[in-house]
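> no sequence on this one, just coordinates:
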């Protein structure tokens, strides 16, 4: 075993332009070939300064005859003044094919969820891609998420095991169809994290919780990695459709790739100012997925959505337990409906809700999106979401029926348009179940125009409201719990996508 603690990053680094962003490259770790079964270890230490690039790359020269690469790292938390961000350092790995943005070299990412990982042909740490350890220049990717004023001290240790490589397993993916009920309402949660990123649950545990929550479908969305895709085949079944995706976690917002082709990886190493998001949104769609900006007004660093909504297919308005940032997201989304209804835009942006569950006590299916789809298939669910034929409920216990009818029997449901003249009398009907003590609300382009009395202990109730398209360009429904801080509205129990009125 050989150890080298003498190289210190700041004195040996060089600037390297990679695609849209400037990255930092540290001094290279070089390993020589060694006897089969032996190990070689080197350690690099250094300190990253405030204002460090988003990604810092440590080249590792991997010799022929390497069986496994294992990486461990540590970094130091600082003593910082109140209100100042402390150190946080993410980590990942690229192989000899390079670190090019959108290239083929990606071999895994664990963010800050793990302090060590390994990769070899026959196995890898969750979040990392098993496969041959080929000779060449590999790169450990460090992501200084936040850096304290005095800098971010780090230490990276690389251990190579020499010997014959194992056989890479052939991935098995879940089917794109489950046993549905024909055209029906299906419940799903499309933002979930397993132990392949920063979650603490296995795919099997998530599947069991999804079934207990009454879900018909889920979508995998681990941060910046697709490695869980090959671990869901045994979780899916006739009663549960498992779609595959990723949460692309950039420094300017997160986006869920919903229902992509198996094995699809989407890069995340760009900001809004780099003008690259359109390319990667197209990458999601070319892989058969939907582009879903997640928790757009979340207050965590890097979580707020700054890429605009032109590329979005659906917007995640409600994320996990209902909080004030969800209320802001709901209001902001409502403003996009006004623009569509009044300007005659060619498309509108449907909303959805997901749990973003990571670990106990996070509740899978809280909330869940209920979609009217032609069948329980990947394509049919995506079509229902894209069309806005859906509502969001806090649990399987809550259900809604929401329709509008015209004077001659014309009717429309959630996500549809009732095409009648501007002065036509329209009757809007809302029925709710499973929401005791909640109030029913009807919201239009003018705001909330109807509020019911609290529902009885049975949780069932209905509302009927009369309007015209000239008075209300659209109507959507909300179920709300009692207010906790009046006069602010109470937390949502459910909400629908809109019904549009008029020709």
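Done, it's in. Not measured: the values here are computed from a predicted model.
> can we go C-alpha only for contacts and neighbour counts from here?
Fine.
> where exactly do the helices run in the stretch 251-400 of the chain?
277-286, 324-343, 378-387 (DSSP state H, counting those that start in this stretch).
> Looking at those helices, which one is packed in the most?
Most buried of the helices of the stretch 251-400 of the chain, by mean neighbour count (mean count of other Cα atoms under 10 Å): helix 378-387, with a mean of 21.
> where's that helix relative to the chain centroid, distance-wise?
Its chain's C-alpha centre and that of helix 378-387 lie 17 Å apart, by Cα atoms, centre = their mean, to the nearest Å.
> that older thread, who wins for proximity to residue 38 among the helices of the stretch 251-400 of the chain?
Set against residue 38 and scored by Cα to Cα, these come closest in helix 277-286, at 41.8 Å.
> Let me see the residues that make contact with that closest one.
With contact meaning Cα atoms under 8 Å, 6 or more residues apart in numbering, helix 277-286 is reached by 257, 260, 266-267, 270-271, 290-291, 307, 311.
> right, and the pair among the residues you listed with maximum separation?
260 and 271 (22.2 Å).
> so how far is residue 492 from residue 316?
14 Å (Cα to Cα, to the nearest Å).
> helix or strand for residue 158, which one?
Taking DSSP states H and E as the criterion, residue 158 maps to strand 152-162.
> Closest to residue 421 out of the contacts of helix 277-286?
residue 311 (32.1 Å).
> surely that closest one meets residue 290?
No: counting by Cα atoms under 8 Å, residue 311 does not reach residue 290; the two are 9.8 Å apart.
> Just want to know which of those two has more residues nearby.
More neighbours surround residue 290 than the other of residue 311 and residue 290, with 26 against 17 (other Cα atoms under 10 Å).
> which one is the more buried one nearest to, not counting chain neighbours?
residue 258 (4.9 Å; Cα to Cα, 6 or more residues apart in numbering).
> now swap in residue 123 and tell me
Nearest one to residue 123, counting by Cα to Cα, 6+ apart, is residue 130 at 5.0 Å.
> likewise residue 207?
residue 235 (5.8 Å).
> Please apply the same query to residue 351.
Residue 351 sits nearest to residue 315 (Cα to Cα, 6+ apart), 4.8 Å away.
> For that neighbour, grab the count of nearby residues.
Using other Cα under 10 Å: residue 315 sits among 25 other residues.
> any idea how far residue 215 is from it?
20 Å.
> circling back to that earlier point, can you redo the helices of the stretch 251-400 of the chain as a markdown table with distance to residue 92?
Shown next, in a markdown table, are the helices of the stretch 251-400 of the chain (distance: least, Cα to Cα, whole Å):
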| stretch | distance to residue 92 |
| --- | --- |
| helix 277-286 | 20 |
| helix 324-343 | 30 |
| helix 378-387 | 30 |
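> ok, back up a step: which strands and helices sit next to the strand holding residue 158?
With contacts defined as 3 or more Cα pairs under 8 Å, 6 or more residues apart in numbering; DSSP states H and E, strand 152-162 has these neighbours: strand 39-48, strand 66-75.
> here's the one I want to compare it with:
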């Protein structure tokens, strides 16, 4: 086919801008004598400022067994400090590209240069099923475009023949045996080969068990295709929840514990005022809304949608870095705001976001007090803030506040005593050699102590609700620069707060 540029500007209702190219047409199965294959190529150029999504319509005739797509784009040299070309890819079937519609058939982002879909099977990140006749649409997403623009080539191959049977997906159960009401450890931000990860689901499950985890959540970028890839990997000792990392151009959000097979759309920006709709869809599908790595430095990773629709926030993502420090400070500010009647408080959680070997599953992990090891109980514990974050399963702590008449409140709770009543904050830690503890309140840090060298110890601090409206605990290493910068050391553990005083 001849080289073509963008032919028609269109809009996806309520979404970031989109462009539609001219259609690619193929012979019918009858013309092809019902077998064989046919390939066509489309080339084009996208300038800087192109819309987020470019749709290439493909007219699929009857009698197609499989559709296969590959693509390439140029990566010219750019000056230092200037973004180069990066272009993602996915596909929608004949049911259309409406936001949140049923036409979605897969998304590999920039992780793959080719994919194929048939009734029997699909490339990881894509959804197996019949290749019905009608207008399919390959979607290109120019994530960043160099000053020279982006030249692309898309190759579409149709393979003719009788369609096979689509296997029924087998999804993980919502419950594992567990230990009754207990503290359960989990990692709720993980990637496999079903998006841009390098591990198989079997490898992730094995590493989760090795890390001492009780539950994990699979969160592939912008696709639900991995939900059915865990057969035989769950067990009495490991609960596997299904989710999605909804990867928009204005930040990423984890849809944790959604019903298997649920697709959450990502084709909108903060300016489109669409996120409220999709946060509701996450909850309707039984999930939690958790903005991920809100201050990460990658393009499009900063969270721009605000926190009003969130159920929790990921304050620690992978090995501890300065952007996590910024996120924790911002999260602590939301705790203070909640005391002024500006909405409910937002629990913190931590996850590994592990993609590849060398990125440790369970670094960090969220430790949740749940009534049992089930989707409902774990999510209820996260939503209530009955949780803390650990660097690994080697770290243990117990944290709570006691009143003078036997009252007690644990992590995520409230000790409802008079403003001037003296209360005792108690923190027990083990598995944190060479670390110190800090107690943080609405005024900031009001107490700190060094743990014994072996990393096991107990600290107590007395205060009143009038002096500290809440208190939370941090366990940290010594600063890498010896404290010269005034910055604290890396986190080893962090708790959600205990609130003090009557509401």
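Sure, I can see it. It should be emphasised that the depicted structure is a prediction, and the values quoted were computed from it without experimental measurement.
> What would you report as the TM-score here?
Comparison of the two superposed chains (TM-score structural alignment, normalised by the length of the first structure) gives a TM-score of 0.97, and 495 aligned residues with a Cα RMSD of 0.8 Å.
> picking up where we left off before, I'd like the helices and strands packed on strand 152-162 of the first structure written out as CSV, with mean neighbour count and distance to residue 378 of the first structure added.
Listed next are these as CSV, based on neighbours: other Cα atoms under 10 Å; distance: least, Cα to Cα, whole Å:
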stretch, mean neighbour count, distance to residue 378 of the first structure
strand 39-48, 19, 44
strand 66-75, 20, 37
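> for those, which one sits closest to residue 275 of the first structure?
strand 39-48 (26.4 Å).
> mean distance, the closest one to its aligned residues in the second structure?
Mean deviation of strand 39-48 of the first structure relative to the second structure after superposition (mean Cα distance after the TM-score superposition for the first structure): 0.6 Å.
> Need the residues that contact that strand.
1-10, 29, 31, 34, 144, 147, 151-162.
> out of these, which are buried?
7-10, 29, 31, 34, 144, 147, 151-162 (16 or more other Cα atoms under 10 Å).
> helix or strand for whatever residue of the second structure lines up with residue 19 of the first structure, which one?
Under the alignment (TM-score structural alignment), residue 19 of the first structure maps onto residue 13 of the second structure. Assessed by DSSP H and E, residue 13 of the second structure sits outside every helix and strand.
> right, and residue 13 of the second structure touches residue 98 too?
Yes: with contact defined as Cα under 8 Å, residue 13 of the second structure reaches residue 98; the gap is 7.5 Å.
> which one of those two has more residues nearby?
In this view residue 13 of the second structure and residue 98 are compared by other Cα under 10 Å, and residue 98 has more residues nearby, 16 against 13.
> Can you check which of the helices of the stretch 251-400 of the first structure gets nearest to residue 182 of the first structure?
helix 378-387 (10.2 Å).
> how many neighbours does residue 119 of the first structure have?
Neighbour number of residue 119 of the first structure under other Cα under 10 Å is 23.
> Share the number of residues neighbouring residue 479 of the first structure, please.
28.
> That one: what's it in contact with?
435, 438-441, 492-495.
> can you rerun that using 10 Å?
393-394, 398, 400, 432, 435, 437-442, 451-452, 454-455, 490-496 (Cα atoms under 10 Å, 6 or more residues apart in numbering).
> Then residue 353 of the second structure?
Counted by Cα under 10 Å, 6+ apart, residue 353 of the second structure has contacts 187-191, 197, 219, 292-293, 316-319, 359-364.
> All the helices of the stretch 101-250 of the first structure, residue numbers only.
203-212.
> Map residue 302 of the second structure onto the first structure.
Residue 302 of the second structure maps onto residue 304 in the first structure, by TM-score structural alignment.
> Report the contact partners of that match.
So residue 304 of the first structure contacts 250-254, 293-298 (Cα under 10 Å, 6+ apart).
> can you do 8 Å?
For residue 304 of the first structure, counting by Cα under 8 Å, 6+ apart, the contacting residues are 252-254, 295-298.
> so what corresponds to residue 219 of the second structure in the first structure?
So residue 219 of the second structure corresponds to residue 221, using TM-score structural alignment.
> ok, that match touching residue 189?
No: taking Cα under 8 Å as the definition, residue 221 of the first structure is not a contact partner of residue 189, at 10.4 Å.
> before we move on, the earlier item: who's in contact with the match of residue 219 of the second structure?
190-193, 244-247, 256-258.
> Setting aside sequence neighbours, what's the nearest residue to it?
residue 246 (3.9 Å).
> Kindly state which residue of the second structure is aligned to the one you found.
By TM-score structural alignment, residue 246 of the first structure lines up with residue 244.
> which residues sit in contact with that match?
218-224, 254-256, 263-264.
> before we move on, what about residue 441 of the first structure?
Neighbours of residue 441 of the first structure in contact, by Cα under 8 Å, 6+ apart: 448-452, 477-480.
> Apart from its neighbours in sequence, what residue is nearest it?
residue 451 (4.6 Å).
> which ones are touching the equivalent of the one you found over in the second structure?
In the second structure, residue 451 of the first structure lines up with residue 448, judged by TM-score structural alignment. Counting by Cα under 8 Å, 6+ apart, residue 448 of the second structure touches 436-439.
> Could you check stretch 107-120 of the second structure and say which residues are buried?
107-112, 114-120.
> what about that stretch, distance to the chain center?
20 Å.
> Give me the contact list for that stretch.
65-72, 86-91, 122-123, 125-131, 163-167, 194-196, 221-223.
> Write a ChimeraX command that selects only the buried members of the residues you listed.
Buried members of the contacts of stretch 107-120 of the second structure, defined by 16+ other Cα under 10 Å, are picked up in ChimeraX with:
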select :65,66,67,68,69,70,71,86,87,88,89,90,91,122,123,125,126,127,128,129,130,131,163,194,195,196,221,222,223
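> Mind checking which of the contacts of stretch 107-120 of the second structure are in strands?
Among these, the residues falling in strands (DSSP state E) are 65-72, 86-91.
> among the residues you listed, which two are most distant?
So, these by Cα to Cα: farthest apart are 65 and 86, at 31.0 Å.
> quick one on the thing from earlier: right, so of the helices of the stretch 251-400 of the first structure, which gets closest to residue 424 of the first structure?
Nearest of these (Cα to Cα): helix 324-343, 16.9 Å.
> nearest spatial neighbour of the aligned partner of residue 267 of the first structure in the second structure, skipping sequence neighbours?
By TM-score structural alignment, residue 267 of the first structure lines up with residue 265 in the second structure. Using Cα to Cα, 6+ apart and skipping residues adjacent in sequence, the residue nearest residue 265 of the second structure is residue 100, 5.3 Å away.
> so who does the one you found touch?
263-265.
> Looking at the first structure, which of those hold up?
Contacts from the contacts of residue 100 of the second structure that recur in the first structure, judged by both residues aligned by TM-score structural alignment, their matches' Cα atoms under 8 Å, are 264-265.
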